[in-house]
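S.K.: Return a 3D structure for these sequence lines:
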Amino acid sequence: MKRRDAREKAFQTLFSIDSQGFNPQDALTQVLEDEEASPFLSVLVQGVYDNHKEIDQKITENLEKWSIERLPTVEKTLLRIATYEMFYEVDTPIGVAINEAVELAHLYGDDKSGKFINGVLSKMTH
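M.R.: All right, here's what the predicted structure looks like:
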């Protein structure tokens, strides 16, 4: 599984955890169906799940005129994944983490999602 595919599956998994209250393993099983989870996918899902309070704090510190509670689930989930990739144990260049989150925002969000995500994540790097 390519990292881009793993990120998309991680997004789908974490989205279902956040919006429907699934536990990580059940959500991952449902998203993957019969596919095997790559180590990168497992690290992303478990890492975001285990560290979501600290990740949400980092996101909150970089939001302007928004609160984490008011963010749509798509944007919140993508910000969590990218923040985890940028600041935790995953070996991903910051620019790649931001670009991948923006690309997924174009697929799953609305017209402004990519720009919003890019702005928040770019602010974290300064």
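S.K.: only C-alpha atoms for contact and neighbour calcs from this point on.
M.R.: Noted.
S.K.: what sits up against the host helix or strand of Gly114?
M.R.: Taking DSSP states H and E as the definition, Gly114 sits inside helix 113-124. Defining contact as C-alpha atoms under 8 Å, 6 or more residues apart in numbering, one finds that helix 113-124 is touched by 58-59, 62-63, 75, 78-79, 82-83, 98-99, 101-106.
S.K.: One more, please, to line up against the first structure:
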Amino acid sequence: MGRREQREQIFKLLFRVEFNQKEEMPEQCALFFEDEENGIPEKDIAYIQGKFDKIQEKLPEIDEMINTTARGWTTSRMGKVDLTIIRLAVYEIKFDEEVPDSVAINEAVELAKKFGQDESSGFVNGVLARFV
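M.R.: Got it, this is the predicted structure:
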């Protein structure tokens, strides 16, 4: 599984945070990895779980960054898909030394095209451009 596919799986897992309490997330993660529809190879589970855990740990800090950087928008006003994509990208930009900023933004825009609404890619790009 390539990095793009791993990132997509992390996005899908991170999206569940919007609908579940923090205490429920270990069970949600187990269900996510058991779901054959996701088809995640055993060797990729540790990477995906590890990165998800790091992002979830930093969510309050990431949300604060988004709220202070995105002009005219707060996390509570953003669509859940767009917010999840932005959270993932902000984590990669600010905390993940392995991912270049331009790659994080490009991958976020691609996720927005695939999972978001028509305007999502432009919105995500605009918000993330303010972080670099």
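S.K.: Next, the TM-score between them, please.
M.R.: After superposition, the two chains reach a TM-score (TM-score structural alignment, normalised by the length of structure 1) of 0.88; 125 aligned residues with a C-alpha RMSD of 1.7 Å.
S.K.: rewinding a little: restricted to helices, list the contacts of helix 113-124 of structure 1.
M.R.: Counting by DSSP state H, the contacts of helix 113-124 of structure 1 place 58-59, 75, 78-79, 82-83, 98-99, 101-106 in helices.
S.K.: Mark which of those are buried, thanks.
M.R.: 58-59, 75, 78-79, 82-83, 98-99, 101-105 (16 or more other C-alpha atoms under 10 Å).
S.K.: Quick check: the two most widely separated of these?
M.R.: Lys58 and Glu103 (21.3 Å; C-alpha to C-alpha).
S.K.: What residue, apart from its backbone neighbours, is nearest Gly47 of structure 1 spatially?
M.R.: Closest residue to Gly47 of structure 1 apart from its sequence neighbours, by C-alpha to C-alpha, 6 or more residues apart in numbering: Tyr84 at 7.1 Å.
S.K.: Quick one: map that neighbour onto structure 2.
M.R.: Aligned against structure 2 by TM-score structural alignment, Tyr84 of structure 1 finds its counterpart in Tyr91.
S.K.: Same question for Leu107 of structure 1.
M.R.: So, by TM-score structural alignment, Leu107 of structure 1 is matched to Lys114.
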